[in-house]
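K.L.:
My questions concern the predicted model and sequence given below.
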Amino acid sequence: MVITKEVVIEVTATPLPTQSTVGGGNGNLAYLTEIDEKTSNLILLDLQSNSTQEVNVDETVRKNPSWSPDGKYLAFRMAHETGDRIYLLNHQTNQVTELTNLPLHITAFDWSPDGEQIAFLSTQGEITRGGSLYTFNIEDGTYAEIRQFPDNTRVIVGPNVEWATNNLLYFSVFAWPEEEGKFGLPKIQLFKTDSIGSYEERLSDSRFDYYFPTVSPNMSQIAFYSQAEEDYDILIMDSDGSNYQLLGKGINPIWSKDGSQIAFISNGNPTIINIATGNVAAEVEMFAARSPSWSPDGEQIVFAGKSKESSYYQIYIVGADGNNLTLLTNEPYNHDYPIWQP
């Protein structure tokens, strides 16, 4: 991969105080630390050396940083006066590059499986209606608007995009049901398209909201969570939008690497369920938790959690069997959106 955009920031290795870590496994984690209500910093944690490094940027970093498939780059959104932009950290050189110097407000993005492009949802500046789906070529810096959404769509409410295969993208946006028009109740709806946007197929059932849908590794099923009276349901369906199954109550579903399990948050507890049997494989008791993510080998999950003794969300890892709960951070800040380097 060749990055042709101008390097705007040089990251300085600034080790932070050692945390109270027990164990931790191998590899690197990225996560956000919320300094105050308006400022979040991007942190890298080396699990082998237990050393942390802050990515020194001038603006607040938004949620959900994302590693490239080969683990060499970390993409993240950063606030800007004209709207959120995507930046890229080269993990080998510690250089940060601005990718999308566009008059757009980017709300969600994902890597292509080959790591050569990024797809993103955006709207124009302060406009809240409509929006578009773009692809961005990292090597030559070109981008293409592959789908444009009508005014009865909102890409700033519950947006999500997942580039499942090199020629298949799934995305969810806030939209009115087709059969009811503007008189219906708007929901977060799920669609799919190809890498050039030559078609758009709606997969969703207007009974549900499709919060942060995620595709199984073999592309056969999609997991999501939906509002259910006073709480949320975790559901899975076939990739064509049929055969709904209720897994349980919770939020933030994420597939294991082999597709046999799903991790999610249920009643504040990180929970792992076996898809074939429907049995709970592990449940970790916490006061509150969010943002689970699997390790590359599928043996652990990392999450942001709050114990009964803590006022802040800290980063934990735990085995896929629910054992060996390990605290990775212990600071007077909220931490969130941990993601394991591939």
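P.N.:
Sure thing, it's come through.
K.L.:
contacts, neighbours, all on C-alpha from now
P.N.:
Fine.
K.L.:
what's the burial count for Asn243?
P.N.:
As a burial measure, Asn243 scores 10 neighbours (other C-alpha atoms under 10 Å).
K.L.:
roughly how far apart are it and Ser256?
P.N.:
21 Å (C-alpha to C-alpha, to the nearest Å).
K.L.:
do the same with Ile339
P.N.:
From Ile339 to Ser256 the distance is 13 Å (C-alpha to C-alpha).
K.L.:
what's the overlap in contacts for the two?
P.N.:
Trp294 (C-alpha atoms under 8 Å, 6 or more residues apart in numbering).
K.L.:
residue ranges for the strands of the stretch 51-200 of the chain, please.
P.N.:
51-55, 66-67, 73-78, 85-90, 95-98, 105-111, 117-123, 131-137, 143-149, 153-154, 160-165, 168-175, 187-193 (DSSP state E, counting those that start in this stretch).
K.L.:
how about these in a markdown table, adding distance to Ala263 and mean neighbour count?
P.N.:
Shown next, in a markdown table, are the strands of the stretch 51-200 of the chain (distance: least, C-alpha to C-alpha, whole Å; neighbours: other C-alpha atoms under 10 Å):
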| stretch | distance to Ala263 | mean neighbour count |
| --- | --- | --- |
| strand 51-55 | 26 | 19 |
| strand 66-67 | 18 | 24 |
| strand 73-78 | 23 | 22 |
| strand 85-90 | 27 | 22 |
| strand 95-98 | 31 | 20 |
| strand 105-111 | 20 | 25 |
| strand 117-123 | 25 | 24 |
| strand 131-137 | 28 | 21 |
| strand 143-149 | 31 | 16 |
| strand 153-154 | 28 | 24 |
| strand 160-165 | 18 | 22 |
| strand 168-175 | 20 | 24 |
| strand 187-193 | 21 | 23 |
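K.L.:
Below is structure B, check it against A:
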Amino acid sequence: MRPVVHVGLRGMLARPMDVSGIVLCAALLVVPRTPGATHQPPPAYTIAFKSFAPNNADIFIADADGTHARPLAPDPALDYDASFSFDGRWIVFTSHRRGQADIYRVRPDGTGLERLTDDPAFDDQGTLSPDGKSLAFVSSRSGQADVWVMDLATHAARAVTSDPAGDFRPAWSPDGRWIAFSSGRSRVRAACPNTTLPGPGPFVTPQYTGVYVVRPNGSRLRRISDSTEVAGTPRWSPDGSRLAFYVGERAQVCRGGLILGTGTTQIVSVDPTSGARDTLTSGDGPKVSPQWLSRTRVGYATREGIAFSDGAPGLAGDFESPAWSPDGRTVVFHRETDRRGDRDRDFQRWPSRDPRFALLRVPDASAFSPEGDRMVYVLTNFAGAVRNGALVLARADGTDRRVIYEGPLTEDMAGPAWSPRGDSILVGVGGFFQRAQFKPGQLMIVRADGSGLKPLMRDSVSVGMPAWSPDGRRVVYRTASGTTRQLYILDVATGERRKLETGSSFDSFPTWSPRGDWIAFTSKRDGDYEIYRIRPDGTGLQRLTHTPGNDAHPSFSPDGEWIAFATARQGFLDEAVQLLLGATFQPYGEIAVMRADGSDAHVVTDNSTEEGAPVWVPRRP
């Protein structure tokens, strides 16, 4: 368990399938056909992207202290966020085993697996009502994370809450009259100062959740936690007289401690009627996911493992989102079961919200050859607090991988770009984003066979994020100096450079249209990050996205009809201070597409893990 706050946009570091000749390995997720869509044509496009989702996670059941853990209904797909029913006869959990995130239930002995929700949207954090007749859960069916309730007999579902800031972690009161939940609806929107977290202030999107209660019909909503603190993961006491949840100082969000998992939260017990409060824990470090084991004893999760409010020993290890049985004898939780790093990760096809666009998860930010038969991607290697970047060349199916360049420690790589002629690859080498001040980036060029790596150009400021013009004669790239980000165009033959006059001092992620008539890019000139396009001569500036939440990292489809991009328009899908899926840093941000003129914008992914850096896979002849 590693609490975090979510920084910026996931894409800003951000599912039969024709993958344009890519041969996918046997470990890929199986995606079922949509009922009634037996004659659905194959996807017209394939989008490759990076995701921070774990390779796999499974539900485990163990003794109350975490010992004797064993898998419960294991599957190659992601399983997470388990909870017991009030009578202890069922365990409810989220699974991607049919493609999208849906909610299932299973007996504690692993039998009787049953799918409870079946919707293309993201369904998660399910909990059964005390009478076992209803399911409360979080869903993005309305375009944001709201608390929903579904009748298990009729499968009729309705939204209980509605707020663009997101509502999470529902918990039924023992009498079934209330649902407690956490929410970002405090309307706090202040960005963190530049000096406290990586990157410029507006790049940081802090989330300040509080604990609320509401009737199952949506009435009598009120806040329980103090408005000056961060709070979440509420659970009711067995008699319904108190709520336990974590609290922390709001200042920690911007100090960065909660990003690194080094901040401190405490577990409190609150009378929801009078507001009387007791603090049940002490000491440094994050503490989340409390649950009452008796009237006076609470179990919870820490970075180290399971702990108890009475000081009883718990087991060290990874116990993500633990939930105890009503009798307190067993605990369910999830943990990663495939810890291969990016270097060894299999390519995966993912479900798509739009069948026209097939989705291919790749290890990291990537580029494909014009013929679509080869790819290159950036690989970041971590060694404790330091890291370095490597450039990996591979076949388009991920086989025959080899590192063609690996930089020294502290040297990153970003934005590979394959030339239109297919003979060379551009990549940024050095420091990028918050690390640019330590080692400015430069543009390097290497032959497509991996030989002849050399600088394309040198500059007194950090440069990176290159994109070729369709004729291969020019390159558009981004410079970074202090808080300024600007776009320049380089004539490859002559070395002549000129500034692309966009009218802003903060532009990034440029990409050239296949016809050469537009350059799309990201800019924060209007408050948050939005996508614009402009003619290469600096005329015709147009804003393409207009929704709250950052939009970034645009990429033109090979035919120039579409732009793929990373977006935060659906908001947070889980608490920012509760890390639930291992190595993901932000539970919001999706891959989206829009027409080249900005129309028909919609998401094609929908989950609580971080996706970004989309690129298009060319169709092979």
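P.N.:
Ah, there it is. Because the structure is predicted, anything quoted here is derived from the model rather than measured.
K.L.:
Mind listing what's buried along stretch 204-213 of structure 1?
P.N.:
Within stretch 204-213 of structure 1, the residues that qualify as buried are 204, 206, 208-213, counting by 16 or more other C-alpha atoms under 10 Å.
K.L.:
give me the stretch of structure 2 that it matches.
P.N.:
Mapping stretch 204-213 of structure 1 onto structure 2 (TM-score structural alignment) gives residues 457-466.
K.L.:
End to end on that stretch, go ahead and measure it.
P.N.:
Terminal-residue distance, stretch 457-466 of structure 2 (C-alpha to C-alpha): 12 Å.
K.L.:
who's in contact with that stretch?
P.N.:
So stretch 457-466 of structure 2 is in contact with 414-417, 426-429, 431-432, 436, 439-444, 475-481, 495, 508-511, going by C-alpha under 8 Å, 6+ apart.
K.L.:
one more time with 7 Å
P.N.:
Outside stretch 457-466 of structure 2, the residues within contact range by C-alpha atoms under 7 Å, 6 or more residues apart in numbering are 414-415, 417, 426-428, 436, 440-443, 475-481, 509.
K.L.:
repeat for stretch 33-42 of structure 1
P.N.:
31-32, 54-55, 60-61, 333-336.
K.L.:
Same question for stretch 511-521 of structure 2.
P.N.:
Stretch 511-521 of structure 2 has contacts (C-alpha under 7 Å, 6+ apart) with 467-470, 507-510, 531-536, 554-556, 558-560.
K.L.:
out of these, which are buried?
P.N.:
Neighbour-count burial (16+ other C-alpha under 10 Å) applied to those gives 467-470, 507-510, 531-536, 554-556, 558, 560.
K.L.:
show me where the stretch 1-150 of structure 2 has strands.
P.N.:
Using DSSP E, counting those that start in this stretch, strands in the stretch 1-150 of structure 2 cover 45-51, 56-63, 70-72, 79-84, 91-98, 100-106, 114-115, 123-128, 134-139, 146-151.
K.L.:
okay, those strands in CSV with mean neighbour count and distance to Leu379 of structure 2 next?
P.N.:
Formatted as CSV, those follow (neighbours: other C-alpha atoms under 10 Å; distance: least, C-alpha to C-alpha, whole Å):
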stretch, mean neighbour count, distance to Leu379 of structure 2
strand 45-51, 25, 11
strand 56-63, 22, 20
strand 70-72, 18, 31
strand 79-84, 27, 26
strand 91-98, 24, 26
strand 100-106, 25, 27
strand 114-115, 14, 37
strand 123-128, 28, 31
strand 134-139, 25, 33
strand 146-151, 24, 36
